[in-house]
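Participant: Here you go, sequence then predicted model.
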Amino acid sequence: MAIDPSAEVHGSAVIEPGAVIGPACRIGPFAVVGPEVVLHRGVELKSHTVVTGRTEIGEETVLFPFSVIGEIPQDLKFRGEETRLIIGKRNRIRESVTMNCGTEGGGGVTRIGDDGLFMAGCHIAHDCQLGDRVIVVNSAAVAGHCILEDDVIIGGLCGIHQFVRIGKGAIIGALSMVTNDVIPHGLVQGPRGQLDGLNLVGLKRRGIGREEITALRAAFQQLAQGEGTFMDRARRLAQENPDSANVRDIVDFIMGETDRSFLTPG
């Protein structure tokens, strides 16, 4: 066990031998830290948090009460192999959130980026790969092997099917079940999630200019109503929009490797 002298550890907390507690960490009452856990500078574990498994948590991340981080996957194929959970910097992991380690079949690592917000009761399953500034709202569940790129927002009570990819800047409305990939900057709504447009509010908040938004809207219309298959339309987008980085993001995403089909514009 290595506890930096500047760390504050409540007397009722349990720090198992082997754990590494970095500078300026704060461990609250009745928190439990497992023997293979590494907490970097300034991590705060509030009361009754549990961090276990081969879990590494980046600087200034805060865990709120009753969150359980790094437990074994909820996967019957898991046989106790050594896998990991890596969480980035400055994340806020609220009450009763669960995040699981990876599985051998999924690459062995569940990875969370920086500056995320994971609201009360949400779940991030084994082998998920999350980018930066991801928001997962209360009681949403992200199944195993999913990829959520930067700036994705998952609404409350949503379900994301295993192996689904959600492109950067996309937003999923509350109460949606998403079973197929979502293009970057897409807007998904409805009980059985449907691609219903672009996340225009998110684009404006991120400072995307009017000209670029116009290009994205034209690209979306072409995907929705152009001739040929969905993949044919995407290939034409690349040819017709060589100077738009955001349109290129959509094309690259559609052409990328996936185990699912796509939510397509209605």
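Facilitator: Great, that's in hand.
Participant: contacts and neighbour counts: CA atoms only from here.
Facilitator: OK.
Participant: Going along the chain, name the helices of this protein.
Facilitator: According to DSSP state H, the chain carries its helices in the segments 200-205, 210-225, 230-240, 245-255.
Participant: closest to G144 out of the ones you listed?
Facilitator: Smallest distance to G144 across those (CA to CA): 19.5 Å, for helix 245-255.
Participant: What residues of that closest one count as buried?
Facilitator: Neighbour counts over helix 245-255 (16 or more other CA atoms under 10 Å) mark N246, V247, R248, D249, I250, V251, D252, F253, I254 as buried.
Participant: Distance to E59 added to these, as a markdown table?
Facilitator: Shown next, in a markdown table, are the buried residues of helix 245-255 (distance: CA to CA, whole Å):
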| residue | distance to E59 |
| --- | --- |
| N246 | 31 |
| V247 | 34 |
| R248 | 33 |
| D249 | 30 |
| I250 | 32 |
| V251 | 34 |
| D252 | 32 |
| F253 | 30 |
| I254 | 34 |
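Participant: which two in these are spaced the farthest apart?
Facilitator: Counting by CA to CA, the most remote pair of these is N246 and I254, 12.7 Å apart.
Participant: ok now do Q189, which residues does it touch?
Facilitator: Q189 makes contacts with I172, G173, A174, S176, L195, D196, as judged by CA atoms under 8 Å, 6 or more residues apart in numbering.
Participant: Kindly report the same for G226.
Facilitator: R233.
Participant: got a list of contacts for stretch 67-85?
Facilitator: Stretch 67-85 has contacts (CA under 8 Å, 6+ apart) with 48-56, 93-104, 108-112, 125-126.
Participant: do the same with stretch 21-28
Facilitator: In contact with stretch 21-28 (CA under 8 Å, 6+ apart) are residues 2-10, 13, 38-48.
Participant: Are any of these buried, and if so which?
Facilitator: Buried among the contacts of stretch 21-28 (16+ other CA under 10 Å): 3, 7-9, 13, 38-48.
Participant: any idea which of those is closest to I86?
Facilitator: Nearest to I86 among the buried ones among the contacts of stretch 21-28 is V38, at 9.6 Å by CA to CA.
Participant: Quick check: the closest one touching I57?
Facilitator: Yes. With contact defined as CA atoms under 8 Å, V38 reaches I57; the gap is 6.4 Å.
Participant: another one to put next to it:
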Amino acid sequence: MSRIHPTAVIDSSAELDSSVEVGPYSIIGPNVTIGAGTKVGPHVVIDGHTSIGRDNTFFQFGSIGAAPQDKKYAGEPTRLEIGNGNTIREFVTLNLGTSQDVGVTRLGDNNWIMAYVHVAHDCQIGSQTVIANNATLAGHVHVGDCVLLGGFTTIHQFCRIGPHAMTAFTAAVSQDVPPFVTAAGNRAVPAGINSEGLRRRGFSDDQVMSIKRAYRLIYRSGLSLGDATAALAAEELKSPDSAEYIRMLREFISTSQRGIIR
């Protein structure tokens, strides 16, 4: 218990690994579990039915697992689940899920969540994302792996951001952003692919070029979205080394409920 500051308030029902550190004046509620190696800074509140994995770092003044900002919420035992190796910076808010969705807000592994980010109820965030300062995710937003959300990005409820996508500073996203695509502006429009991010993650030059060709089919060919989707299926056969990425684009577009940014 020497890792727990004497001013921290921890409910006796909370389950903390013996290696967890808790800073001054932090508060941890009764339905919280925290895994090995996690560090909770000063003045952090962790509440609700919240499970936190290993080796996470919470900086000061975070609000983790609070009730969702949804008038329909009536105290149901919904959850917040946080994986391993995440960095949660100052003044971040991560809310519980609601019974209007799957009932769980999720954050995967090795994410870098910068100051003042808000993640609303029922959001599903993958792994290895970077969410920059003051980004705001409304309820039910899905964010894929390896996404970068620029500072002050705002995302409308129920939108999806595909893996390896990127949003520019102050992007206002009201429709789905396909995988690999960069979104910019208010309202956000496509602005090419996240080619530099792909190269940093080990994509070959040929794979990046194949994804660029797929992007042109969707956005520069003049084809209808249905015809572009069919053309993507043909492109998969021509580019076996990149087929899984082209398929990812095609399937994302085909399953979009809000429509993609255009």
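Facilitator: Good, I have the coordinates. A quick note: this is a predicted structure, and the numbers were derived from the prediction, not measured.
Participant: TM-score of the superposition?
Facilitator: Here the TM-score for the pair of chains, by TM-score structural alignment, normalised by the length of structure 2, is 0.96; 258 aligned residues with a CA RMSD of 1.1 Å.
Participant: Isn't T98 of structure 2 up against G139?
Facilitator: No. Taking CA under 8 Å as the definition, T98 of structure 2 is not a contact partner of G139, at 9.4 Å.
Participant: Pull up the overlap in contacts between these two.
Facilitator: With CA under 8 Å, 6+ apart as the test, T98 of structure 2 and G139 both reach H121, D122.
Participant: To which residue of structure 2 is G156 of structure 1 aligned?
Facilitator: Aligned counterpart of G156 of structure 1 in structure 2: G151 (TM-score structural alignment).
Participant: how about its match, what does it touch?
Facilitator: I131, A132, N133, N134, A135, A168, F169, T170.
Participant: What separation is there between it and T136 of structure 2?
Facilitator: 9 Å (CA to CA, to the nearest Å).
Participant: so who does I112 of structure 1 touch?
Facilitator: Applying CA under 8 Å, 6+ apart, the residues contacting I112 of structure 1 are L85, I86, I87, G88, C128, Q129, L130, G131, D132.
Participant: gap between the fourth one and G113 of structure 1?
Facilitator: Distance of G88 of structure 1 to G113 of structure 1, computed by CA to CA: 5 Å.
Participant: Next: the fifth one.
Facilitator: Remark: distance between C128 of structure 1 and G113 of structure 1 (CA to CA) = 11 Å.
Participant: just to revisit the earlier point, out of the contacts of stretch 67-85 of structure 1, which are buried?
Facilitator: Using 16+ other CA under 10 Å as the burial test, those include 48-56, 93-104, 108-112, 125-126 as buried.
Participant: mind listing what the aligned partner of I4 of structure 2 in structure 1 touches?
Facilitator: Under the alignment (TM-score structural alignment), I4 of structure 2 maps onto V9 of structure 1. Residues in contact with V9 of structure 1, defined by CA under 8 Å, 6+ apart, are R26, I27, G28.
Participant: one step back: report the two of the buried ones among the contacts of stretch 21-28 of structure 1 separated the most.
Facilitator: Spanning the widest gap among these are R41 and H48, at 20.1 Å by CA to CA.
Participant: OK, contacts around the residue located most distally from the centre of structure 1?
Facilitator: For structure 1, the largest distance from the centre (CA atoms, centre = their mean) belongs to E227, which lies 34.0 Å off. Shown in contact with E227 of structure 1 (CA under 8 Å, 6+ apart): R233.
Participant: do the same with I261 of structure 2
Facilitator: If you count contacts by CA under 8 Å, 6+ apart, I261 of structure 2 has them with S174, Q175, D176, V177, A183, A188, V189, P190.
Participant: Is it possible to get CSV of those residues that adds neighbour count and distance to K238 of structure 2?
Facilitator: Compiled in CSV, these are given as follows (neighbours: other CA atoms under 10 Å; distance: CA to CA, whole Å):
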residue, neighbour count, distance to K238 of structure 2
S174, 21, 33
Q175, 23, 30
D176, 26, 27
V177, 29, 25
A183, 30, 27
A188, 24, 31
V189, 21, 28
P190, 18, 25
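Participant: just curious, which of those residues is nearest to I27 of structure 2?
Facilitator: Distance to I27 of structure 2 across the contacts of I261 of structure 2 (CA to CA) is lowest for S174, with 35.7 Å.
Participant: what about the closest one, distance to V189 of structure 2?
Facilitator: Distance, S174 of structure 2 to V189 of structure 2, by CA to CA: 10 Å.
Participant: just T182 of structure 2 next, same as before
Facilitator: 8 Å.
Participant: And G85 of structure 2, by the same measure?
Facilitator: Using CA to CA, we find G85 of structure 2 at a distance of 32 Å from V189 of structure 2.
Participant: cool, P68 of structure 2 as well?
Facilitator: 29 Å.
Participant: What of S51 of structure 2?
Facilitator: 36 Å.
Participant: Also T153 of structure 2?
Facilitator: On the measure of CA to CA, T153 of structure 2 and V189 of structure 2 end up 13 Å apart.
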